[in-house]
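Trainee: got a predicted structure here, sequence first:
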Amino acid sequence: MDLKYARLHASKRLLVPFSSYMRSHRNNLFISAMRLQGGERVIDLGGTVEFWDSVLVPLNLTVLNLPGEPHDYSKSSHHNVSCVEGDACKITNYSDQSFDIVFSNSVIEHVGGPEKQRMMAREVRRLAPRYWVQTPSIWFPIEAHTYMPFWWFYPEPVKAYFMRSWFRKLPEWTEMIQGTSVLSHREMRELFPEAKIMTEHLIGITKSYIAVRA
């Protein structure tokens, strides 16, 4: 393995226990906040079928991803799963209030700049009366995508240096980093004015924000 990328892989492995804990904690919060009874129509914007394995309440689950993204049509699940293609910023497949709940985990920061984020927020609010939209916070010491400490506070020339280095070996991943636009608590509140903006913590440090409308 190239030593330049050994840190990325090592950091990811070290964070696995924390990620697993946060996923389980977040799923329990979701189940509680949405008062799931079973059978709810849920659309997951930009997610995976595997993510829902630990949500034991059986759901009518639709997983939407961009065309060309991998789709797990054949996976066995305790949910009634449908995988579809579409753009979370402009969903033409479904009319208003087609679902009971919209769910999105760490996606809105990847759709583009502020206008694209506003478009996705409008789609979330249009598709269902209830929703749960999570996004990472810049204040957590280890950035969720690069695994670099305090990545968002680096001067632009320093970030550009790393980007050039990463792009030579990991172009698609680097493009994903370049297209990431993180949101503040205030920006989440502006995008989802009728929601409660929950702050998620890990070891007392702000890790993410969740717009919840139950």
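Mentor: Thanks, I have the structure now.
Trainee: going forward, measure contacts and count neighbours with C-alpha atoms only.
Mentor: Fine.
Trainee: residue 96 looks like it's in a helix, true?
Mentor: No - counting by DSSP: H, G, I helix; E, B strand; the rest coil, one finds residue 96 to be coil, located in no helix.
Trainee: distance of it from residue 123?
Mentor: Distance from residue 96 to residue 123, counting by C-alpha to C-alpha, to the nearest Å: 9 Å.
Trainee: likewise for residue 116?
Mentor: Look at residue 116 and residue 123: by C-alpha to C-alpha, they are 11 Å apart.
Trainee: common neighbours of the two, please.
Mentor: With C-alpha atoms under 8 Å, 6 or more residues apart in numbering applied, the overlap between the contact sets of residue 116 and residue 123 consists of residue 89.
Trainee: what's the single longest strand in the protein?
Mentor: Looking only at the chain and at elements set by DSSP state E, the strand with the highest residue count is strand 205-213.
Trainee: could you pull out the buried residues of it?
Mentor: Under the neighbour-count criterion of 16 or more other C-alpha atoms under 10 Å, strand 205-213 has 206, 207, 208, 209, 210, 211, 212, 213 buried.
Trainee: how about stretch 23-41?
Mentor: Neighbour-count burial for stretch 23-41, counted by 16+ other C-alpha under 10 Å, picks out 26, 27, 30, 34, 40, 41.
Trainee: distance of the third one relative to residue 52?
Mentor: Relative to residue 52, residue 30 is positioned 11 Å away (C-alpha to C-alpha).
Trainee: check the fourth one too.
Mentor: The gap separating residue 34 from residue 52 is 15 Å, by C-alpha to C-alpha.
Trainee: quick one, the longest helix anywhere in the chain and strand 205-213 angle?
Mentor: Here the longest helix in the chain is taken by residue count, with DSSP state H as the criterion, and it is helix 3-34. What separates the directions of helix 3-34 and strand 205-213 is an angle of 40 degrees, with axes from the mean of the first three to the mean of the last three C-alpha atoms, to 10 degrees.
Trainee: show me where the protein has strands.
Mentor: Under the criterion DSSP E, the chain carries strands at the ranges 41-45, 60-65, 80-85, 101-105, 130-136, 196-202, 205-213.
Trainee: second one coming, line it up with the first:
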Amino acid sequence: MSRLNALRSRFVDAPDSLGAKARARRWNWFAESFPDLSSMSVIDLGGTASAWLRAPVQPAHVQIVNLETPPADLPGWLRADVADACALPPGILDTHYDLVFSNAVIEHVGGHLRRRMFADSVHRLAERHWVQTPYRYFPVEPHFLFPGFQYLPIAARTALLRRWPLVHTPTSDREAARNIVMEVELLSITEMRHYFPSSEIRFERLGGLVKSVLAIKEK
């Protein structure tokens, strides 16, 4: 078990892991796409304060929207609100932002209708956006680090999750495991183009294969 956990760390969690290097490249790409980022107000749908505090970039102001309660002590440039990104309250929807940012969230919101509502929030909040999601047809499912996990029946995924030690949040409880696997619905390129028809669709690749899909609108 410890060897497998060390393997997860090597590939995803450790500072020198493949996952960490991919995240660093993505931050650099993000900064290059929006060179005036340091003067922008950004709303992050589904992000976390810890991610921004570790990030190599710092906009003038970041407002995070997440369903989880944020930390109490945040720097002045960072604000966090508890809200549903698919059904934002008027106080957020009526605020002007320069940019909407979202990293690996749209695959978690729950079904086509909710993804449509999420995309509508993105389009309403700002002229520009950066929305990233893992690609459905990359061979290794990124949340569970198991080849072809996303193509298996729910019962098989549930059984695997209860035993596979490389997952981010392991559980031996059957109902909890089933809820976890049903909560993730990876998207295709076609779906991302449908939700973001006026965006430029770009790709992150690993080993020549598309690993994640990004909808980017720079102007």
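Mentor: Happy to help now that I have it. Here the structure is a predicted model, which means the values were calculated and not measured.
Trainee: so between residue 96 and residue 123 of structure 1, which is more surrounded?
Mentor: Remark: of residue 96 of structure 1 and residue 123, residue 123 carries more neighbours, 19 against 12, as counted by other C-alpha atoms under 10 Å.
Trainee: give the aligned equivalent of that one in structure 2.
Mentor: Using TM-score structural alignment, the equivalent of residue 123 of structure 1 in structure 2 is residue 121.
Trainee: residues contacting that match?
Mentor: With contacts defined as C-alpha under 8 Å, 6+ apart, the neighbours of residue 121 of structure 2 are 85, 86, 87, 88, 93.
Trainee: repeat that for residue 96 of structure 1.
Mentor: Residues touching residue 96 of structure 1, when contacts are defined by C-alpha under 8 Å, 6+ apart, comprise 126, 127, 128.
Trainee: so which of those is the closest to residue 3 of structure 1?
Mentor: The shortest distance between residue 3 of structure 1 and any of those, using C-alpha to C-alpha, involves residue 127 and amounts to 45.7 Å.
Trainee: any idea how far that closest one is from residue 121 of structure 1?
Mentor: Distance check for residue 127 of structure 1 against residue 121 of structure 1: by C-alpha to C-alpha, it reads 10 Å.
Trainee: can you check residue 201 of structure 1 too?
Mentor: Relative to residue 121 of structure 1, residue 201 of structure 1 is positioned 23 Å away (criterion: C-alpha to C-alpha).
Trainee: what of residue 64 of structure 1?
Mentor: Taking C-alpha to C-alpha as the measure, residue 64 of structure 1 and residue 121 of structure 1 are separated by 15 Å.
Trainee: neighbour-wise, which of these two wins?
Mentor: Applying other C-alpha under 10 Å to residue 64 of structure 1 and residue 121 shows that residue 64 carries more neighbours, namely 22 against 19.
Trainee: structure 2: which residue goes with that one?
Mentor: Aligned counterpart of residue 64 of structure 1 in structure 2: residue 65 (TM-score structural alignment).
Trainee: surely its match and residue 80 touch.
Mentor: Yes - under the criterion of C-alpha atoms under 8 Å, residue 65 of structure 2 makes contact with residue 80 at 6.0 Å.
Trainee: could you tell me which residues touch both of these two?
Mentor: In terms of C-alpha under 8 Å, 6+ apart, residue 65 of structure 2 and residue 80 are not both contacted by any residue.
Trainee: where in structure 2 does stretch 81-91 of structure 1 fall?
Mentor: For stretch 81-91 of structure 1, the matching stretch in structure 2 spans residues 78-88, with TM-score structural alignment as the criterion.
Trainee: so what's the closest residue to residue 37 of structure 2 other than its chain neighbours up against?
Mentor: Setting aside the residues directly before and after it, residue 37 of structure 2 is nearest to residue 59 in space (C-alpha to C-alpha, 6 or more residues apart in numbering), at 5.2 Å. Contacts of residue 59 of structure 2 were listed using C-alpha under 8 Å, 6+ apart, and they are 37, 38, 39, 40, 41, 42, 77.
Trainee: repeat the analysis, applying 6 Å as the threshold.
Mentor: Listed by C-alpha atoms under 6 Å, 6 or more residues apart in numbering, the contact set of residue 59 of structure 2 reads 37, 38, 40.
Trainee: find the centremost residue of structure 2, please.
Mentor: Centre of structure 2 computed as the mean C-alpha position; nearest residue by C-alpha atoms, centre = their mean is residue 104, 1.5 Å away.
Trainee: so for the aligned partner of that one in structure 1, what's the nearest residue that isn't a sequence neighbour?
Mentor: Matched across to structure 1, residue 104 of structure 2 falls on residue 106, judged by TM-score structural alignment. Computed as C-alpha to C-alpha, 6+ apart, the closest residue to residue 106 of structure 1 that is not its neighbour in sequence is residue 135, at 4.7 Å.
Trainee: what do we get in structure 2 for the one you found?
Mentor: In structure 2, the residue equivalent to residue 135 of structure 1 is residue 133, according to TM-score structural alignment.
Trainee: do I have it right that that match meets residue 104?
Mentor: Yes - here residue 133 of structure 2 lies in contact with residue 104, judged by C-alpha atoms under 6 Å, at a distance of 4.5 Å.
Trainee: separation between residue 157 of structure 2 and residue 130 of structure 2?
Mentor: 30 Å.
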